[in-house]
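Enquirer: Any chance you could fold what I've pasted below:
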Amino acid sequence: MVVLYSKSEIEKIKEASLVVKEVFKQLKSYIKPGISTKDVDKLVEDVIYSMSAIPSSKGYYGFPGSCCTSVNNVVVHGIPDDNTILKDGDIISVDVVANKNGFHSDACRTFPVGNISAEAECLIKVTKEAFFKGIEFAKVGNRISDISHAIQTHVEAAGFGVVREYQGHGVGRNMHEEPSIPNYGRPNRGFRLKSGAVLAIEPMVTYGNYSIKVLADKWTAVTVDNSIAAHYENTVVVTNDKPLILTIEDEA
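Expert: A predicted model of the protein is given here:
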């Protein structure tokens, strides 16, 4: 069942979104060569707690981090650790979910580490663009797969792969709610969008083949062909007008 949130409840989700936005604001200047993914996790955790919120991912089905840190060929669910040191030319996707007063907000950004290749820059750019192509269809009366189809079309036109195994989702009182939002598929299928639906829309894009595998830790998902991957996500409210993006940077 898809939850439709009231105006007062959406205000609560906005409060959680302010926490996520502050995390990304600080990460933008913090991420650099020489720090570990555990350092990234600590900054995320410190910012979330400093704003009277809770990192939703910590302990979720046993996940140990306050965020997911996915470097280079890791698509999603990278576990922060002391041994993964960021190097010049790396890219890192940081997926953050904050719970404030019982409401969650979810977003992800892929950051460059130092000077990255033109190919990596293009991948990050296309992944972000795909999100915005998708939310053009996040309007009352459209269906979920209209978003999916727009994302896939943009990504594949650029020659990149769209991950199949992981999808966007509803978000609000729980970190993961209905509906599921694939990043690929034919249009005009699935839940018909209504005002008050809150969606975490999140293109996950690979430079090469879209096939992935999950490592022995049962979390870390990597590309089979070892190509790099990018991830861009925001928490979005469907309204009777344009979609409202709660986690977008103020300068964007």
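Enquirer: For the rest of this, base every contact and every neighbour count on C-alpha atoms.
Expert: Will do.
Enquirer: could you say what helices and strands the longest helix along the chain packs with?
Expert: Counting by DSSP state H, the longest helix found in the chain is helix 7-30. Helix 7-30 is packed against helix 37-50, strand 91-100, strand 103-112, with contacts defined by 3 or more C-alpha pairs under 8 Å, 6 or more residues apart in numbering; DSSP states H and E.
Enquirer: Among those, which comes closest to D225?
Expert: For these, distance to D225 was read as C-alpha to C-alpha. The smallest value, 16.8 Å, belongs to strand 91-100.
Enquirer: what's Y49 in contact with, if anything?
Expert: P55 (C-alpha atoms under 8 Å, 6 or more residues apart in numbering).
Enquirer: One more sequence to fold, the one below, so I can look at both together:
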Amino acid sequence: MMISIKSGREIELMRQTCALASRTLEYIEPFVKPGVSTEELNKLCHDYILENNAYPSPLNYHGFPKSVCTSLNEVICHGIPSKKDVLKDGDILNIDVTTYLNKFHGDTNKTFLVGNVSDEVRKLVDVTYQCMREGINQVRPGGHIGDIGAVIQEIAHGYGYSVVEDYCGHGIGREFHEEPQVVHIGKKGTGPEMKPGMTFTIEPMINLGTKYSKVLKDGWTVLTKDGKWSAQFEHTILVTESGHEILTLRQEENATF
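Expert: Sure thing, here's the model as predicted:
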């Protein structure tokens, strides 16, 4: 398994594309409200990314037809934006943005609350964010990829939630998806050793019900098998000499990490 170790110059280029990805999520947030279609959100993100001299990585990736993924309520991931999917009060929507700038990819996502979300679902979203945050806190030189999944699994199961196992985080850089795979379950001390210069995503998908999923006939949209709702958050992480750097950190999160 070849895991890319980024040079100082490559890391600087990663910072630039990741900063654009995070700014795209910040830009789109005011538009995430009842009455707006996911197709409208896709176009806004698409135009914003192009205006910043970049390209939306998902567009035409293995045939994916849109510029971002929009995963609504029971959709776990890879939801395709559509005019038919119009946001309603109480929904949750994950928007997954990946930008391609200066030949490097930056990947991040956020689950947005649409209007007045139930306490049950709001708690799921909060715990999912906590899972990602504590997973990120495991990233340090000499640690192991399994450390990340172990803490995510412990937190999610502690609240009675399930962790999606069919989809995972991944290395990222010149390629959209590189080694290593970053699964969101596991045992501490297992998996590849983390080394300075590695860049990868941590993106736990946490479900109210079963961990099992199904894919629609479109070949992309992944739903929970039991129809219960799912939440997800994602950041691109750099392993540094002393710990880690969150390359896609948003301004709203400066006090969180």
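Enquirer: what's the angle from the longest helix of structure 1 to strand 103-112?
Expert: Using axes from the mean of the first three to the mean of the last three C-alpha atoms, to 10 degrees, the inter-axis angle of helix 7-30 of structure 1 relative to strand 103-112 is 20 degrees.
Enquirer: rewinding a little: can I get the helices and strands packed on helix 7-30 of structure 1 in TSV with distance to E233 of structure 1?
Expert: Formatted as TSV, those follow (distance: least, C-alpha to C-alpha, whole Å):
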stretch	distance to E233 of structure 1
helix 37-50	16
strand 91-100	8
strand 103-112	5
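Enquirer: Pull up the distance across stretch 78-86 of structure 1, start to finish.
Expert: Start to finish, the residues bounding stretch 78-86 of structure 1 are 13 Å apart (C-alpha to C-alpha, to the nearest Å).
Enquirer: Could you say which of the helices and strands packed on helix 7-30 of structure 1 is packed most deeply?
Expert: Across these, averaging neighbours per residue (mean count of other C-alpha atoms under 10 Å) puts strand 91-100 on top, at a mean of 27.
Enquirer: Kindly calculate the angle that it makes with strand 103-112.
Expert: For strand 91-100 of structure 1 against strand 103-112, the angle by the same axes, to 10 degrees is 160 degrees.
Enquirer: Pull up the aligned stretch in structure 2 for strand 91-100 of structure 1.
Expert: Aligned by TM-score structural alignment, strand 91-100 of structure 1 falls on residues 92-101 of structure 2.
Enquirer: Pull the distance from the matching stretch to the chain's centre.
Expert: Distance of stretch 92-101 of structure 2 from the chain centroid (C-alpha atoms, centre = their mean, to the nearest Å) equals 7 Å.
Enquirer: What segments of the stretch 101-250 of structure 2 are helices?
Expert: When secondary structure is read from DSSP state H, counting those that start in this stretch, the stretch 101-250 of structure 2 shows helices at 119-136, 145-158.
Enquirer: Tell me which of those helices sits most buried.
Expert: Buried most deeply of the helices of the stretch 101-250 of structure 2, by mean count of other C-alpha under 10 Å, is helix 145-158, with a mean of 22.
Enquirer: Packing partners of that one?
Expert: For helix 145-158 of structure 2, the packing partners by 3+ C-alpha pairs under 8 Å, 6+ apart are helix 119-136, strand 162-163, strand 178-182.
Enquirer: run the last query once more with 10 Å
Expert: Contacts defined by 3 or more C-alpha pairs under 10 Å, 6 or more residues apart in numbering; DSSP states H and E place helix 145-158 of structure 2 against helix 119-136, strand 162-163, strand 178-182, strand 205-207.
Enquirer: quick revisit: nearest to Y61 of structure 1, of the helices and strands packed on helix 7-30 of structure 1?
Expert: Nearest of the helices and strands packed on helix 7-30 of structure 1 to Y61 of structure 1, taken as C-alpha to C-alpha: strand 91-100 at 14.4 Å.
Enquirer: and the closest one, how far from structure 2 on average?
Expert: Strand 91-100 of structure 1, aligned to structure 2 and superposed, deviates on average by 0.4 Å (mean C-alpha distance after the TM-score superposition for structure 1).
Enquirer: From L41 of structure 2, how far off is D96 of structure 2?
Expert: Distance from D96 of structure 2 to L41 of structure 2, by C-alpha to C-alpha: 11 Å.
Enquirer: Please enumerate the shared neighbours of those two.
Expert: Overlap of the contact sets of D96 of structure 2 and L41 (by C-alpha atoms under 10 Å, 6 or more residues apart in numbering) consists of S67, V68, T70.
Enquirer: Narrow those to just the buried residues.
Expert: Among those, those classed as buried by 16 or more other C-alpha atoms under 10 Å are S67, V68, T70.
Enquirer: Looking at the residues you listed, which are in strands?
Expert: In this view, those that belong to strands under DSSP state E are T70.
Enquirer: Neighbours of F233 of structure 2, how many?
Expert: Close neighbours of F233 of structure 2, defined as other C-alpha atoms under 10 Å, add up to 24.
Enquirer: In space, what's closest to it - neighbours in sequence excluded?
Expert: In this structure, F233 of structure 2 finds its nearest non-sequential neighbour in K110, 4.9 Å apart by C-alpha to C-alpha, 6 or more residues apart in numbering.
Enquirer: circling back: which of the helices and strands packed on helix 7-30 of structure 1 sits closest to L199 of structure 1?
Expert: Evaluated with C-alpha to C-alpha, the helices and strands packed on helix 7-30 of structure 1 place strand 103-112 nearest to L199 of structure 1, the distance being 9.2 Å.
Enquirer: Can you list the helices and strands that that closest one packs against?
Expert: Here strand 103-112 of structure 1 touches helix 7-30, strand 68-71, strand 91-100, helix 118-135, strand 198-201, strand 229-231, strand 234-237, going by 3+ C-alpha pairs under 10 Å, 6+ apart.
Enquirer: That strand: average distance to aligned residues in structure 2?
Expert: Compared with structure 2 after fitting, strand 103-112 of structure 1 deviates on average by 0.4 Å (mean C-alpha distance after the TM-score superposition for structure 1).
Enquirer: between that strand and helix 118-135, how many degrees?
Expert: Interaxial angle, strand 103-112 of structure 1 versus helix 118-135 (the same axes, to 10 degrees): 150 degrees.
Enquirer: Pull the distance from strand 103-112 of structure 1 to the chain's centre.
Expert: 5 Å.
Enquirer: Ok, stretch 63-75 of structure 2 next?
Expert: Centroid separation between stretch 63-75 of structure 2 and its chain, computed with C-alpha atoms, centre = their mean, is 12 Å.
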